[in-house]
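K.L.:
predicted model and sequence follow; I will ask about them next.
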Amino acid sequence: MSTRPVLRVRKSGAVLVAALIALVSAVPLAGAAWVLTPILLIPLAVLLWAWRAGTDVYADELRVRALFGGSRVPWSRITELAPDQRGRVSALLDNGNVIRLTGVNRDNLPLVLAASGHPIAGSAGAGR
């Protein structure tokens, strides 16, 4: 197993900036009354999700990370990578399960495939 990912794919940095702005903007509202303090949890959760969530490509596996937890999928179990109508990419596994690859879209799918070094049949033109 590799120790460093070949490629890291994350959501747009704009989501991170927007969550940070929302957190700073919520501080005066939360400071008005202690009852409103939990309002800070919403932009904080979005900020942590935008920072953490994504897909890490290793030579031998994919790691899909979410706000809490994640999944490790060996390349040998992936039969197809295919974008949906909105351009989000999912991995079809050999047991029929589907895992959505956070941060991976139709535009950066060729980068993921190139970084993996593993050809996946049926992924190049799917969904176009």
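P.N.:
Arrived safely.

K.L.:
please count neighbours and contacts with C-alpha atoms only from this point.
P.N.:
Fine.

K.L.:
can you tell me which helix in the chain is longest?
P.N.:
helix 13-32 (DSSP state H).

K.L.:
roughly how far out does that one sit from the chain middle?
P.N.:
22 Å (C-alpha atoms, centre = their mean, to the nearest Å).

K.L.:
so the residue nearest to Pro119 when sequence neighbours are not counted is in which element?
P.N.:
Spatial nearest neighbour of Pro119, chain neighbours left out: Leu113 (6.9 Å); criterion: C-alpha to C-alpha, 6 or more residues apart in numbering. According to DSSP states H and E, Leu113 maps onto helix 109-116.

K.L.:
please compare the first structure with the one that follows:
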Amino acid sequence: MRFRYSGAIMVAVVFAAFGALPFALSSWWLAPVLLVPAAIGLWAGRAGVDAAPEGLTVRGAVGSRRLDWSEIDGFEAVGKKVAVLLPSGATLPLPAVRPTDVPRLVAAGGRVLGGEADTLGS
């Protein structure tokens, strides 16, 4: 199962790029303005979480991290965001995952929510 940000972000990126184009073409030193919508588009298209029976893959704009289910102590909800609790006590934010998505996330891994390792703290 894949969790990604809304496709509406990409529509906004296209509008921002078209809006920045005349400004960026007005002078050569303003051309890097086009990098802003490009960077946001890269992030929006790539960031998210892939859940599989083997574990989670957390993807950022340029990197990713693979976690086996055995490496996950639980989940923590902070506002509208969710983070994974690691055995070291550290947390890893899950992009594009909302607290209401946690049961689906855990079910995609073939696990049952409610065990000690699958708790959602607040």
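P.N.:
It's in. Predicted model only: the values in this text are computed from it and were never measured.

K.L.:
so what number do they get for TM-score?
P.N.:
Overlay of the two chains. TM-score (TM-score structural alignment, normalised by the length of the second structure): 0.90; 119 aligned residues with a C-alpha RMSD of 1.4 Å.

K.L.:
hmm, back to that, need the counterpart of the residue nearest to Pro119 of the first structure in the second structure.
P.N.:
Residue pairing (TM-score structural alignment): Leu113 of the first structure is matched to Val106 of the second structure.

K.L.:
list the contacts of stretch 55-70 of the second structure.
P.N.:
Stretch 55-70 of the second structure is contacted by residues 42-44, 46-51, 54, 94-95, 109 when judged by C-alpha atoms under 8 Å, 6 or more residues apart in numbering.

K.L.:
and if you look at stretch 103-113 of the first structure?
P.N.:
So stretch 103-113 of the first structure is contacted by 7, 9-12, 53-55, 57, 83, 87-89, 119-120, 124 (C-alpha under 8 Å, 6+ apart).

K.L.:
okay, now the alignment partner in the second structure of Ala45 of the first structure: neighbour count?
P.N.:
The equivalent of Ala45 of the first structure in the second structure is Ala39 (alignment by TM-score structural alignment). By other C-alpha atoms under 10 Å, 13 other residues sit near Ala39 of the second structure.

K.L.:
Ala39 of the second structure: which element?
P.N.:
Going by DSSP H and E, Ala39 of the second structure is in helix 35-46.

K.L.:
tell me, what residue is most central in the second structure?
P.N.:
What sits nearest the mean C-alpha location of the second structure, by C-alpha atoms, centre = their mean, is Pro95, with 2.1 Å.

K.L.:
alright, that wraps it up for me.
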